[in-house]
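Novice: Dropping a prediction and its sequence here:
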Amino acid sequence: MTQMPQSLHGLRVLVVDDEADIREFITVVLESHGMSVKAVASAAAAFEVLKPFQPDVLVCDIRMPGGSGYDLIRQIRDLEAKEGGHLPATAITAYQDEDWEESRKAGFEAHLHKFAQPIEWVETITQLAGQTSV
């Protein structure tokens, strides 16, 4: 098992999930590791807070009403193509049948299951942010 740093202070994570209980749980887990978390309920809200919050990593549900995680990551990648920069991103889903290949093609670098052990979320986010384990 990978040993995680005691604190990941300063790492900003944008969490996007339409389910309030999932958003809150992910927020608690990440904040317990010292991350700064902004959690929103929709792709539109995520796009709105993207520039002011300037996240280091995006954690985004795939299936959401009013705009999927695929739609959001494509919007972000289009914006990056115009303005530069890159936001590392992981899809997160409760569905076993979600296609990792489709997530990757849409622009996500990782794919997590909502029912994975929370340490897997932290490890993936840490890797995406370029943080190293101790």
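Specialist: Looks like it arrived, so ask away. Residues are numbered from 1 along each chain as shown.
Novice: Only C-alpha atoms from now on, for both contacts and neighbour counts.
Specialist: Will do.
Novice: Tell me the buried residues in stretch 43-59?
Specialist: Neighbour counts using 16 or more other Cα atoms under 10 Å place 43, 46-47, 55-59 of stretch 43-59 among the buried residues.
Novice: which residues are contacting that stretch?
Specialist: Residues outside stretch 43-59 that contact it (Cα atoms under 8 Å, 6 or more residues apart in numbering) are 11-16, 38, 40, 64, 66-69, 71-72, 76, 87-92, 125, 128-129.
Novice: Next one for the comparison:
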Amino acid sequence: MHTNSNEMTAGRETMNPDPRMQNRAPPADALKGLRLLIVDDQDDMRYLLLRVLKRYGAEVKEANSVQSALVMLASFDPNVIISDISMPAETGYDFVRKLRKNIEADKSKEEKIPAIALTSHSDPIDKKKALDEGFQVHIAKPVNYQQLVEIVSVLATLDGDAVEHGVDPSQLPPVPLKH
């Protein structure tokens, strides 16, 4: 199946973006009060995401590996996680599987944490795998930061049931695919 470069993947389906969203900037406080965790082995990517997300008011922690992210989660309870897929030692898939397993085992955690796969892997099979592994949204790099901010703000409002059973793509702002 050929995917149009103006489509997005979220939840369990692909949809066309809303052209009205193309040049709309989120409000400066769009992420105020949200706690976010970035998991990426690339220093420059973590730095860019950190700057953008903090500019919109989020409290942001960063981890350069799956292991350091899991350790960080013992003392930091994020509203949303943004994770790369390709990392040395363990992948973003490994991370989200361990995250879901740890949350299932910890009965004090009432809700699942929404997770965004932010990756250079943009083939349809990669998108399907990210969603099947437990990510709620797959975004191909390079990312439109304004759209990322909007997606984070929507994911942060989801309850645990919505996270577990998939995100309704109509709730999310459009994310153009890169090919």
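Specialist: Ah, there it is. In this text the structure is predicted, and so the values were computed from the model without any measurement.
Novice: which stretches of the second structure form helices?
Specialist: With DSSP state H as the criterion, the second structure has helices at 43-55, 66-72, 92-105, 124-133, 145-155, 160-165.
Novice: how close does the alignment partner in the first structure of Ile103 of the second structure sit to Ala43 of the first structure?
Specialist: Aligning on TM-score structural alignment places Ile103 of the second structure opposite Glu80 in the first structure. Look at Glu80 of the first structure and Ala43 of the first structure: by Cα to Cα, to the nearest Å, they are 16 Å apart.
Novice: now do Leu11 of the first structure
Specialist: Distance of Leu11 of the first structure to Ala43 of the first structure, given as Cα to Cα: 21 Å.
Novice: same check, this time on Val57 of the first structure
Specialist: As judged by Cα to Cα, Val57 of the first structure and Ala43 of the first structure stand 15 Å apart.
Novice: next one: Val16 of the first structure
Specialist: Val16 of the first structure sits 7 Å away from Ala43 of the first structure when distances are taken as Cα to Cα.
Novice: And for Thr90 of the first structure, the neighbour number?
Specialist: As a burial measure, Thr90 of the first structure scores 27 neighbours (other Cα atoms under 10 Å).
Novice: ok, the equivalent of it over in the second structure - contacts?
Specialist: For Thr90 of the first structure, the aligned position in the second structure is Ile116, judged by TM-score structural alignment. By Cα under 8 Å, 6+ apart, the residues touching Ile116 of the second structure are 80-83, 135-139.
Novice: 7 Å - rerun?
Specialist: 81-83, 135-138 (Cα atoms under 7 Å, 6 or more residues apart in numbering).
Novice: and those, which are buried?
Specialist: 81-83, 135-138.
Novice: Redo those residues as TSV? Include distance to Lys128 of the second structure.
Specialist: Listed next are those as TSV, based on distance: Cα to Cα, whole Å:
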residue	distance to Lys128 of the second structure
Ile81	18
Ile82	17
Ser83	16
Phe135	10
Gln136	11
Val137	10
His138	9
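Novice: Identify, from those, the entry nearest to Asp123 of the second structure.
Specialist: Of all these, Asp123 of the second structure sits closest to His138, with 10.7 Å by Cα to Cα.
Novice: Please say which position in the first structure the closest one maps to.
Specialist: Using TM-score structural alignment, His138 of the second structure lines up with His111 in the first structure.
Novice: Provide a list of residues in contact with its match.
Specialist: His111 of the first structure neighbours (Cα under 7 Å, 6+ apart): 90-92, 100.
Novice: what do you get if the cut-off is 8 Å, keeping everything else the same?
Specialist: By Cα under 8 Å, 6+ apart, His111 of the first structure lies in contact with 90-93, 100, 103.
Novice: Kindly provide the distance from it to Gly84 of the first structure.
Specialist: Using Cα to Cα, we find His111 of the first structure at a distance of 24 Å from Gly84 of the first structure.
Novice: on that earlier part again, OK, contacts around the match of Ile103 of the second structure?
Specialist: Counted by Cα under 8 Å, 6+ apart, Glu80 of the first structure has contacts His86.
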